[in-house]
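Colleague: Give the three-dimensional model of this entry:
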Amino acid sequence: MKLNYKKVGQGKPLIILHGLFGSADNWLSIAKELEEDYTMYLVDQRNHGDSPHSEEWSYKSMVDDLAAFMTSQGLEAAYIMGHSMGGKTAMNFALKYPNKVQKLIIADIAPRYYPPHHENILAGLNAIDMDHLASRKEADETLAEHIPEMGIRQFLMKSLGRDENRKFVWKINLPVITEKIDNVGAEIESDKSYAGPTLFMRGANSDYIQEKDKEDLEKYFPEYKLITIKNAGHWLHAEQPDAVVETIKAFLG
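Modeller: So this is what the prediction gives:
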């Protein structure tokens, strides 16, 4: 699968993978703060952004996509960073292709299984009648019946686009994501470990990486460091961008 991507900056290669319901654009502001030192590849994972849609949606397929992407860009190895779902892709990739990962950065996700917890979001997205949708305002009003948080709605609305006939469409593959949402929480299962330098960043107000997860971090990523970003939740790069940028710089520097 040929993934859509944005290329920013100059220097050592750094590939950035977004989370569920997201796109490459989610990390653009962070990338602009790093562009003097790194050539960044902001990738739309399959069924997201402007990358192709597919009935196949699993970490195995997303790992294969990333391997093919690196080959297409002539990258033998790179720094790899992923947030949430993108972090799970990055972890699986490092365990399968350790020689392709110079350093690994994981933002607010652990190797363990996460049960589905996006019911309200999926209900809101599926409640929108796309065949008769007249405006973005109308879409937001429908979402608000299920999702009161304006910030979450604004994030989701970034995936609302138009086709060649100016009809509203979701850039995300909503039917497949709805059907296979359990796949995004799949735990890491491997008999291997990644021995390279690994940074886990967690939001202080997030419960995605807990003390109980340290056993798995040590098992799969023995050279890991865990940094907590103050006053940040799961979307730490949006809530505390300066702290995230400085943490990335210090780790990669």
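
Colleague: Please count neighbours and contacts with C-alpha atoms only from this point.
Modeller: OK.

Colleague: what about residue 130, how many residues close to it?
Modeller: Close neighbours of residue 130, defined as other C-alpha atoms under 10 Å, add up to 14.

Colleague: And residue 237, by the same measure?
Modeller: 23.

Colleague: contacting residues around the helix or strand where it lies?
Modeller: For residue 237, the element it lies in under DSSP states H and E is helix 236-239. The contact list for helix 236-239, computed with C-alpha atoms under 8 Å, 6 or more residues apart in numbering, reads 27, 30, 107-108, 202-203, 229, 231-233, 244.

Colleague: who's in contact with whichever strand or helix holds residue 142?
Modeller: Assignment of secondary structure by DSSP H and E places residue 142 within helix 136-144. The contact list for helix 136-144 (C-alpha under 8 Å, 6+ apart) reads 121, 124-125, 127-128, 133, 150, 153, 157.

Colleague: In a markdown table, list these along with distance to residue 176.
Modeller: Below are those laid out as a markdown table (distance: C-alpha to C-alpha, whole Å):
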| residue | distance to residue 176 |
| --- | --- |
| 121 | 14 |
| 124 | 16 |
| 125 | 13 |
| 127 | 16 |
| 128 | 16 |
| 133 | 21 |
| 150 | 25 |
| 153 | 20 |
| 157 | 18 |
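
Colleague: To compare against the first, here's the next sequence to fold:
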Amino acid sequence: MHYVSSGQGEAVLLIHGLFGNLDNLKNLGSVLEQQHQVIRVDLPNHGLSEHWDNMDYAQLADAMVDVLDDLYLKQVHVIGHSMGGKIAMAMALLHPERVISLVIADIAPVAYSPRHQTVFAGLTSLILNSKTTRKSALTHLMAAGIDEPTSQFLLKNLQRTDSGFEWKMNLTGLIESYDRIIGWNLPLTNDKHFDKPALFIRGGESNYVTAEYRDEIMRQFPRASAKTLNGTGHWLHAQKPEIFNRIVSEFIEQNQG
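Modeller: Coordinates of the predicted model:
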């Protein structure tokens, strides 16, 4: 798996979300690396990491542990956004001895209904050939009903080749894995929980973490606390980075291993 490590001190692992890459949390990483070793990963099927035919959260949690082993790290603080937050939670539940504390950005440990159909339809209908340009690709995605900021974000996955463009991400593998991505099915007993500090940060205008999920969060993460960033949606770390970074930094400092 492709990753970058920078800084020194108690280690922090940053995990991006669906369609992202290790640069998504780079701003946070640059703040944390002043006091910590910071590891940012490209998840399988994303960025420069290997392509998997399918993936689930238990496999992805194991892959994160492999990164720690590669770096000879016994424990880390784990921070994840969206799908990356689910991977972080899976890691905490399946490998609690490797996790010091947990920060989860705008996701809950529950199964969600499908919500990316428009995105997948736009991506799969985009023909990539020698005539494709970034501008034409943007026009196509927006015509498919994807807003411009999301379209621009998705197009960061395009890479130029001798014959035009291709996806860095494994789109087929993500489609194949989508039911497991939106689901929450870990090989655990119902009483399994993570009994260490956890912080859930939600976007005030996002519908990913609502009051109905509180009981499930507290059942699985009984030491969880929560904060809301008003005026932000699902991309809270990008919309109010200074506040988000401060909240995360303070939590990590309060929960040194």
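
Colleague: on that earlier part again, for the helix holding residue 142 of the first structure, grab the matching residue range in the second structure.
Modeller: Aligned using TM-score structural alignment, helix 136-144 of the first structure spans residues 134-142 in the second structure.

Colleague: That stretch vs the first structure, average offset?
Modeller: Compared with the first structure after the fit, stretch 134-142 of the second structure shows a mean deviation of 1.0 Å (mean C-alpha distance after the TM-score superposition for the first structure).

Colleague: Relative to the whole chain's centre, how far out is that stretch?
Modeller: Centroid separation for stretch 134-142 of the second structure versus its chain: 25 Å, with C-alpha atoms, centre = their mean, to the nearest Å.

Colleague: residues of that stretch that come out buried?
Modeller: 137-138, 140-142 (16 or more other C-alpha atoms under 10 Å).

Colleague: Closest one of those residues to residue 33 of the second structure?
Modeller: Nearest to residue 33 of the second structure out of those is residue 138 (C-alpha to C-alpha; 34.3 Å).

Colleague: roughly how far apart are that closest one and residue 132 of the second structure?
Modeller: Per C-alpha to C-alpha, to the nearest Å, residue 138 of the second structure is found 10 Å from residue 132 of the second structure.

Colleague: quick one on the thing from earlier: for ChimeraX, write a command that selects the buried ones of the contacts of helix 136-144 of the first structure.
Modeller: Selection of the buried residues among the contacts of helix 136-144 of the first structure in ChimeraX, burial being defined by 16+ other C-alpha under 10 Å:
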select :121,124,125,128,153,157
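
Colleague: Counting only helices, which of the contacts of helix 136-144 of the first structure make the cut?
Modeller: Those of the contacts of helix 136-144 of the first structure mapping onto helices are 121, 124-125, 127, 150, 153, 157, per DSSP state H.

Colleague: okay if I get these as CSV plus distance to residue 62 of the first structure?
Modeller: As requested, these are exported to CSV (distance: C-alpha to C-alpha, whole Å):
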residue, distance to residue 62 of the first structure
121, 22
124, 26
125, 23
127, 28
150, 30
153, 26
157, 23
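
Colleague: Can you say which two of those residues are spatially most distant?
Modeller: Going by C-alpha to C-alpha, the pair spanning those furthest: 127 and 150, at 17.0 Å.

Colleague: Which elements pack onto whichever helix or strand residue 227 of the second structure is part of?
Modeller: Assessed by DSSP H and E, residue 227 of the second structure sits inside strand 224-229. Contact partners of strand 224-229 of the second structure among helices and strands, from 3 or more C-alpha pairs under 8 Å, 6 or more residues apart in numbering; DSSP states H and E: strand 198-203.
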